[in-house]
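Colleague: Got a predicted structure here, sequence first:
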Amino acid sequence: MGMELPSALTIRLLTPPAWRKRVVDNTRERIAAEVRDLAPDASAVKKVNQQAAFQPFALRLMWMQLGPRTVRLPDGAAEIWLAPESLRHTGLYHDEDELTLCFAFGLIGHAQQLRSPLLATVDSPFQHERGWSGRAAVPFVGGHATWGGTQIATKILGRIPHEDGKSRQGQSLQSRFWGKLFGPMRKATFEDPLTFFDQVIEGTDAEPGLGIERFNGVWADIECFPTAEEMSNPRQWLKRVRPLLGDER
């Protein structure tokens, strides 16, 4: 993928309560840091804190759907947090293809963060203040992780993941319920963008792609991140960003 990984990466296997506590504590720490750095309007802070107060309840209900979590701590440490019990709920515990994909996605996430300090604030609750407003940053970052992770998993497995067409087995009823509810949102974030990356990196007969090396230049400049409209129109995005990347084609 043309991107380096951190020199050290910790994978923590946690019980569900410990996983939830780490996620909640990390969210609170990040909000506090954003408030210190940005000094946002008091009403905005109140709204964000109200949303954060709901997080423990939400995680208690649907933690098993969230899988490995890519985290970069304030001291720069790179970690992946995983509750193995979530893999049992979702029927992935013995699924080699899915396990390989999950950790490949996580590794791409850390490579993205190492390449782009910008991504430290991509999920900031204060999107306008951080300059992310109007950018389709979540599907761009998530879709790229899926695109790259799939390529890595294919090399590791020696075949395309799930090429046999078999669906996962052994999902719990709770996991099935939350999966149906949030499935469309996850699909829009991680799967729908795949066509975009195929076109902008590898190219088509009608429009050459950027290639991996030139594409990776996007991580240095927030102006290179696409809008929602551009995510649906790769040629429009390419036309705008080629000059920014020094590609005058």
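Modeller: Here it is on my side, so go on.
Colleague: Please count neighbours and contacts with C-alpha atoms only from this point.
Modeller: Fine.
Colleague: residues contacting the nearest residue to residue 200 once chain neighbours are set aside?
Modeller: Take residue 200 and drop its neighbours on the chain: the residue closest to it by C-alpha to C-alpha, 6 or more residues apart in numbering is residue 209, 4.7 Å away. By C-alpha atoms under 8 Å, 6 or more residues apart in numbering, the contact set of residue 209 is 199-203.
Colleague: how close does residue 209 get to residue 198?
Modeller: 8 Å (C-alpha to C-alpha, to the nearest Å).
Colleague: Output the longest helix belonging to the protein.
Modeller: If you go by DSSP state H, the chain has its longest helix at helix 16-38.
Colleague: Below is an additional structure, to be compared with the one above:
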Amino acid sequence: MTTDIHIDNQAGLRHAELAGRLKTIVDRCAPEVAGAVGMELPSALTIRLFTPRTWRKCVMDNMRERVAAEIRDLAPDESAAKKVNQQVAFQRLSLRLVWMLLGPRTVRLPDGTNEIWFAPDSARHAGRYHDEDELTLGFAHELIHPAQQLRSPLLATVDSPFAAERGWAGRAAMPFIEGHATWGGMQIATKILGHTPHEDGKPSESRSLQSRFWTKLFSPMRKARYEDPLTFFDQVIEGTDADPGLGIECFNRVWSDIECFPTAEEMSNPRQWLTRVRPLLAETDPAARLGDER
């Protein structure tokens, strides 16, 4: 299926050239998503470029709307609601400090659709503004998130502040989701570029002092969420000599059952996760259910 991708540049004319380059990049990456992760993108997708201030405001407005909807739906007690609203206020301060670390971001809108929001000035701080390898890798990664959301209605609540009430308590959902996007994005970017991104290990541009400071501070956290899970996906999807993987089609049954999502311990022990979920994945196999009916 072809996806109509629209770039809405609200960041100003100085980023018009970048908007054109991004359109070329995402138009090349989008058709590769299905082959890399076995998922389709929605028929239409908007990528909005914002100034840093507008990006922060839009992200916070979206976060407040989603939290307010969760409070309305779940009706937690007053102390729990107050605590969650305090966490939202802290996020506002956090974004003001570290926005330059955050690249393209998939956002779920109130109507259930997704957009990708991006502040081009973050790429300047990170030394990625003119770096085709990094831009391709970043947007290849991000394009997988709308495909995940389309495949799995469960993900509508994955970022809920009420994890226990939504069934996500104890699940390593974010490393799983982000690691999966990193795994698939690397495949897409390597195919598009014709080489592994930055295979020489040398970034093409220098980073700002702020970006270097915050990157160093948050590097362990980012590595745990985005890079460390790569080994997990290599083993559970592609397999090893000792233990064949699930393959894409079987693996993607995970997205229909929260019980199939790994715990933090299982993310570090792929064989343990495979042992637990193989029977669960068999239960979600339509062919297996048809066989039972026969």
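Modeller: Arrived safely, thanks for sending. Computed from a prediction, not measured in an experiment: that's the story for all the values here.
Colleague: one step back: in the second structure, what residue corresponds to the residue nearest to residue 200 of the first structure?
Modeller: Matched by TM-score structural alignment, residue 209 of the first structure corresponds to residue 245 in the second structure.
Colleague: How much space separates that match from residue 232 of the second structure?
Modeller: Taking C-alpha to C-alpha, one finds residue 245 of the second structure at 11 Å from residue 232 of the second structure.
Colleague: Also residue 86 of the second structure?
Modeller: For residue 86 of the second structure, the distance to residue 232 of the second structure - C-alpha to C-alpha - is 34 Å.
Colleague: Looking only at neighbour counts, state which of those two leads.
Modeller: residue 232 (22 against 11; other C-alpha atoms under 10 Å).
Colleague: Tell me the counterpart of that one in the first structure.
Modeller: Checking TM-score structural alignment: residue 232 of the second structure goes with residue 196.
Colleague: Do a quick rundown of the helices in the stretch 1-150 of the second structure.
Modeller: Secondary structure of the stretch 1-150 of the second structure, counting by DSSP state H, counting those that start in this stretch: helices at 16-29, 33-37, 52-74, 78-98, 120-125, 132-151.
Colleague: and of the ones you listed, who's closest to residue 181 of the second structure?
Modeller: Closest approach to residue 181 of the second structure among these (C-alpha to C-alpha): helix 132-151, 5.0 Å.
Colleague: so the closest one corresponds to what in the first structure?
Modeller: Under the criterion TM-score structural alignment, helix 132-151 of the second structure matches residues 96-115.
Colleague: what's the average distance of that stretch to the second structure?
Modeller: Aligned to the second structure and superposed, stretch 96-115 of the first structure gives a mean residue distance of 0.6 Å (mean C-alpha distance after the TM-score superposition for the first structure).
Colleague: Give me the distance between that stretch and the centre of its chain.
Modeller: 9 Å (C-alpha atoms, centre = their mean, to the nearest Å).
Colleague: can you check stretch 91-102 of the second structure too?
Modeller: With C-alpha atoms, centre = their mean, you get 18 Å for stretch 91-102 of the second structure.
Colleague: can you tell me what part of the first structure it aligns to?
Modeller: So stretch 91-102 of the second structure sits over residues 55-66 in the first structure, by TM-score structural alignment.
Colleague: With stretch 272-280 of the second structure instead?
Modeller: Under TM-score structural alignment, the match for stretch 272-280 of the second structure is residues 236-244.
Colleague: Pull the residues that contact that stretch.
Modeller: By C-alpha under 8 Å, 6+ apart, stretch 236-244 of the first structure touches 200, 224, 226, 230-231, 248-249.
Colleague: Tell me which residues touch the residue nearest to residue 104 of the second structure when sequence neighbours are not counted, please.
Modeller: Nearest non-adjacent residue to residue 104 of the second structure, counting by C-alpha to C-alpha, 6+ apart: residue 118, 4.5 Å away. The contact partners of residue 118 of the second structure, by C-alpha under 8 Å, 6+ apart, come to 47-50, 55, 103-105.
Colleague: swap in residue 138 of the second structure?
Modeller: With C-alpha under 8 Å, 6+ apart, residue 138 of the second structure has these contacts: 103-104, 185.
Colleague: Name the member of those residues with the most neighbours.
Modeller: In the contacts of residue 138 of the second structure, the most neighbours by other C-alpha under 10 Å go to residue 185, 26 neighbours.
Colleague: What residue in the first structure is paired with that residue?
Modeller: Aligned partner of residue 185 of the second structure by TM-score structural alignment: residue 149.
Colleague: Check residue 79 of the second structure too.
Modeller: In the first structure, residue 79 of the second structure lands on residue 43 (TM-score structural alignment).
Colleague: chain center to stretch 207-215 of the first structure, what's the gap?
Modeller: On C-alpha atoms, centre = their mean, the centre of stretch 207-215 of the first structure falls 21 Å from that of its chain.
Colleague: For the match of residue 185 of the second structure, give me its contacts.
Modeller: Contacts of residue 149 of the first structure (C-alpha under 8 Å, 6+ apart): 101-102, 104-105, 107-108.
Colleague: make it 10 Å
Modeller: Contact analysis of residue 149 of the first structure by C-alpha atoms under 10 Å, 6 or more residues apart in numbering lists 1, 100-109, 143, 155.
Colleague: and if you look at residue 251 of the second structure?
Modeller: Counting by C-alpha under 10 Å, 6+ apart, residue 251 of the second structure has contacts 37-38, 233, 236-237, 245, 260, 274, 277-278, 281.
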